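J.: could you look at this predicted model? Sequence included:
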Amino acid sequence: MDKLEQARAEIDRIDGEMAKLFESRMRAVEAVSEYKQAHGLPVLDADREAEVIKQAANRIDDEEIRSYYITFLKNNMKLSRNFQQKRLQGMSIAYCGIEGSFASIAAEHIFPQAHLVPCPSFAQAWQAAANGTCDCAVLPLENSSNGEVGQVMDLMMFDRALYVNHVYALPVVQNLLGIKGSHTTDITRVVSHEQALGQCATFLEEHSITPVASANTAIAAQQVAQMGDVHTGAIASEQTAKLYGLEILERHINSSESNITRFAVFSRVPADSKDKENGDKEKNSILLFRVIDQVGALAKAMNIIALYGYNMRVLRSRPTKDWGFQYYFYIELEGDINSESGRQMCRQLSSCCEGIRIGGTYRRSDADAT
């Protein structure tokens, strides 16, 4: 056997070993896809891929071969994503609204291969995920210019069936839509979701347009298209305008230049922690509770959170409904409270708080605007 044949024989032998390893790798990818489906996580985990490539660069000493190895890894990752997406095609995602709503746009970004299930209300989308009709629900948490979505926070506090495992920041551009042939000067009333109306309050006031609340931006656009009234407009996305055959009369009418809505993926299973002792430091956590009726109870709770080294990013209060003029608190913390440290903190919080609930955890970078 000459050197060429020897080299080819060695390549064939290695290819045989690689085939077995590749099959094993894809079985592991299959397990990853099952976990992501159960926890409502998207296929792409850019941070994880970047970390793998960074570590892989140290495995190859030869600089020229290293670049080929990194390309090989990237191709493997692409195959893995394709395999996961194919397996997740049967995944069903509930959202509030109809096709063209910002929730449907967010859900499609997060789960491009999944079956999207429209629901008429936040509560019904939540329940579809809670009772197993759908795998997950995609619901808005808050808007950067118009604040929290209280109905969703109430579901987190009082229903407690679902957990946040992923947060997606969607840049939102609101547009004034009208039927074909209409102009901005024709519009005397505009229909949209209350959040969208709030985001565009300055524009509406400047143009003396009467706001009319609707269940959803896309539903509002659909209604305007069906009415055929030149004096009635809608506030919604460019995608919604195309979907329902409306014209964009004015673009970007939201008051804030940076208008972002954070959408959360809710699933029945809470996320695991990579580090059981200290938690995943790249994550944020959601905590909900009521404080006991005692002087300084809230201050004590804040001090306990600080004592354990958790930085508060968000603090909201909402009425408890059942108790007159009492409130629960929604808090987002930097750090993973699915850890021994987090559990100790929650135990200590029970001295001044009631109804403590971990609402979920999510990777911090996922919530950055894209």
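T.: Great, that's in hand. Model, not experiment: these values are computed from the prediction.

J.: could you use CA atoms for every contact and neighbour count after this?
T.: Fine.

J.: you'd agree residue 259 is up against residue 142?
T.: No. The pair residue 259 and residue 142 does not pass the contact test of CA atoms under 8 Å, sitting 10.7 Å apart.

J.: only the buried residues of stretch 22-37, if you could.
T.: When neighbours are counted by 16 or more other CA atoms under 10 Å, the buried residues of stretch 22-37 are found to be 26, 29-30, 33, 36-37.

J.: tabulate the residues you listed (TSV), appending distance to residue 10 and secondary structure.
T.: TSV is the format used below for the buried residues of stretch 22-37 (distance: CA to CA, whole Å; DSSP: H, G, I helix; E, B strand; the rest coil):
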residue	distance to residue 10	secondary structure
26	24	helix
29	28	helix
30	30	helix
33	34	helix
36	38	helix
37	40	helix
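
J.: what about the residue nearest to residue 26 when sequence neighbours are not counted, helix or strand, and which?
T.: Computed as CA to CA, 6 or more residues apart in numbering, the closest residue to residue 26 that is not its neighbour in sequence is residue 80, at 7.0 Å. Counting by DSSP states H and E, the secondary-structure element that holds residue 80 is helix 63-87.

J.: which strands or helices does that helix pack on?
T.: helix 3-39, helix 46-56 (3 or more CA pairs under 8 Å, 6 or more residues apart in numbering; DSSP states H and E).

J.: closest to residue 287 out of these?
T.: Taking CA to CA as the criterion, residue 287 comes closest to helix 3-39 out of these, the separation being 18.2 Å.

J.: quick one: contacts for residue 135?
T.: Contacts were defined as CA atoms under 8 Å, 6 or more residues apart in numbering; by that measure residue 135 touches 37-38, 40, 91-94, 129, 267.

J.: returning to what we had before: of the buried residues of stretch 22-37, which is the nearest to residue 222?
T.: Within those, proximity to residue 222 (CA to CA) peaks at residue 37, which comes in at 31.9 Å.

J.: so what's the closest one up against?
T.: 88, 91, 135.

J.: can we see that at 7 Å?
T.: Residue 37 sits next to no residue when contact means CA atoms under 7 Å, 6 or more residues apart in numbering.

J.: same thing with residue 320?
T.: Residue 320 makes contact with 326-328 under the criterion CA under 7 Å, 6+ apart.

J.: second structure follows, compare the two:
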Amino acid sequence: MDNQTDDLITLRADFQAIDQQMLEMIATRRTLSERIAGWKAKQGFSIRDFPAEQNRLGFLIEKGKELGLDAFSVSKFYQNFIEDSVMTQNATLHTLENNGSIPETPKVAFLGGEGSYSQLAAKKHFSFANKPISEMGKNSFKASLQAVEDEEADYAVLPFINSTTGLIGDACDALLESKVSAIGEIFLPIEHCLLGKNWNYPTGNIKAIYAHPQVFAQCRPFLETLGNATLIPCDSTTDALKRVCEGPANQAAIGSTVAGNIFGLKVLKSNIHGERQNLTRFLVLSKVPHRVPKQVSAKTTLALVPKTTPGALSEILLEFSDREITANLLEARPAGNGLWDRVYLIDIEERL
């Protein structure tokens, strides 16, 4: 190797050493967040202290300027750290409040398996509580919920609503038919990538694309540019990834970069969903309701079937308004009784 190559190898080794230090510092920060949550639980303090957060951000921005860092980059890093700390404190307080009822290694059911977005959401949620999970991949949303009802699993993690396509219909319908309680939620950024077997494979030569139907809906504008490709729906992202691994190079799947790494697939095109920010809200579901710590903001999701009379839904919403209860979600699904009734799903910022 020449001197230039040697220099590049050395520089990359320095990068890797810094990355390792950053990971260790993030882990240490989470441990401190857990200790802070324990102190707040004893003293009854709120999790968020917005004035202190703003003052700290201002201080860090000034320090960043001295190091040649712009305010936007410093603010972005800091907001990520704050979110991580808040989620860790929420999870710690939740565990303390429900002492003894949360297993050390929870059994968690979700649609698909390795590489699915539901798996990523489940791991993210329980990582804040510092709990490894026993994964139970299922072939449908209904099977995931049934595993909880049958006590085969402790929890299920289901996608509930997406910022691009709205309610996840199949998941919502399965949830309405079940007897479980939502005990948590997680928001996962969804960054769809076109994944194939070979680097730089021409997207115009792709003949088949595998994905879950919801994923196709979120990537529709991009897929319309690939007129030669046949879209093949799959039960889960995991199923789509496996099919591409087993097939010829002119097939592709839609999934995350993490999924691509797991299955050894290459990113042919990134961020194909088109939306600048594509988020999915996942619900964490249990057979037994959990207590919510007083320091944690509570949210309750209601499923209501109003009378089929004029103004019935308006009367319900006025009741919330009269009691100064904030409602921030209003979605409707068919009631499934063949009578054109609708089930209205409403999120309220209140404990019930």
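T.: It's in. Keep in mind the model is a prediction, meaning the values are calculated, not measured.

J.: would you reformat the buried residues of stretch 22-37 of the first structure as JSON lines and include distance to residue 98 of the first structure?
T.: Below are these laid out as JSON lines (distance: CA to CA, whole Å):
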{"residue": "26", "distance to residue 98 of the first structure": "36"}
{"residue": "29", "distance to residue 98 of the first structure": "33"}
{"residue": "30", "distance to residue 98 of the first structure": "32"}
{"residue": "33", "distance to residue 98 of the first structure": "27"}
{"residue": "36", "distance to residue 98 of the first structure": "25"}
{"residue": "37", "distance to residue 98 of the first structure": "23"}
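
J.: which residue numbers in the second structure go with the helix or strand following the helix holding residue 80 of the first structure?
T.: Stepping forward along the backbone from helix 63-87 of the first structure, the first helix or strand reached (DSSP H and E) is strand 92-96. Applying TM-score structural alignment, one finds that strand 92-96 of the first structure aligns to the residue range 107-111 of the second structure.

J.: quick check: closest non-adjacent residue to the counterpart of residue 135 of the first structure in the second structure.
T.: Residue 135 of the first structure is assigned residue 154 in the second structure as its aligned equivalent, the criterion being TM-score structural alignment. The shortest distance from residue 154 of the second structure to any non-neighbouring residue, by CA to CA, 6+ apart, is to residue 107 (5.1 Å).

J.: now do the contacts for the one you found.
T.: By CA under 7 Å, 6+ apart, the contact list for residue 107 of the second structure reads 133-136, 153-155.

J.: and the aligned partner of residue 304 of the first structure in the second structure, how many neighbours?
T.: With the correspondence set by TM-score structural alignment, residue 304 of the first structure lines up against residue 319 in the second structure. Burial of residue 319 of the second structure, expressed as a neighbour count using other CA atoms under 10 Å, amounts to 11.

J.: which parts of the stretch 1-150 of the second structure are helices?
T.: Remark: helices assigned in the stretch 1-150 of the second structure by DSSP state H, counting those that start in this stretch are 3-43, 50-66, 71-97, 117-127, 141-149.

J.: list the contacts of stretch 91-100 of the second structure.
T.: For stretch 91-100 of the second structure, the surrounding residues in contact (CA under 7 Å, 6+ apart) are 34, 37, 41, 102, 128-129, 290-293.

J.: and those residues, which two are furthest apart?
T.: 34 and 290 (19.6 Å).

J.: the more surrounded of those two?
T.: For residue 34 of the second structure against residue 290, the residue with the higher neighbour count under other CA under 10 Å is residue 34, and the figures read 23 against 18.

J.: any figure for the gap between that one and residue 77 of the second structure?
T.: Residue 34 of the second structure sits 20 Å away from residue 77 of the second structure, taking CA to CA, to the nearest Å as the criterion.

J.: mind listing what residue 44 of the first structure touches?
T.: For residue 44 of the first structure, the set of contacting residues under the criterion of CA under 7 Å, 6+ apart consists of residue 81.

J.: again, but for residue 296 of the second structure
T.: For residue 296 of the second structure, the contacting residues are residue 90, taking CA under 7 Å, 6+ apart as the criterion.

J.: where does the equivalent of residue 239 of the first structure over in the second structure sit, in terms of helix or strand?
T.: Residue 239 of the first structure maps onto residue 258 in the second structure when the alignment is built from TM-score structural alignment. Secondary structure assigned from DSSP H and E places residue 258 of the second structure in helix 257-263.

J.: which residues touch that helix?
T.: Counting by CA under 7 Å, 6+ apart, the neighbours of helix 257-263 of the second structure from elsewhere in the structure are 115-116, 193, 195, 266.

J.: try 10 Å this time
T.: 114-117, 120, 191-197, 237-238, 241-242, 244-245, 253-254, 256, 264-267, 270-271 (CA atoms under 10 Å, 6 or more residues apart in numbering).

J.: over to stretch 217-225 of the second structure?
T.: Contacts to stretch 217-225 of the second structure, defined as CA under 10 Å, 6+ apart, come from residues 162-166, 190, 192-194, 203-204, 209, 211, 216, 229-231, 254, 271-275, 278.

J.: return the members of those classed as buried.
T.: Here, 16+ other CA under 10 Å leaves 162, 164, 190, 192-194, 203, 209, 211, 216, 229, 231, 254, 271-274, 278 buried among the contacts of stretch 217-225 of the second structure.

J.: out of the residues you listed, which are inside helices?
T.: Residues from these lying in helices, with DSSP state H as the criterion: residue 216.

J.: residue in the first structure paired with residue 216 of the second structure?
T.: In the first structure, the residue paired with residue 216 of the second structure is residue 197, using TM-score structural alignment.

J.: got a list of what the residue nearest to its match when sequence neighbours are not counted touches?
T.: Nearest in space to residue 197 of the first structure, with sequence neighbours left out and distances taken as CA to CA, 6+ apart, is residue 211 at 6.6 Å. For residue 211 of the first structure, the contact set (CA under 10 Å, 6+ apart) comprises 188-194, 197-198, 200-201, 204-205, 233-235.

J.: and residue 25 of the second structure, by the same measure?
T.: Under the criterion of CA under 10 Å, 6+ apart, the contact partners of residue 25 of the second structure comprise 19, 31.

J.: how close does it sit to residue 92 of the second structure?
T.: Residue 25 of the second structure is 19 Å from residue 92 of the second structure, by CA to CA.
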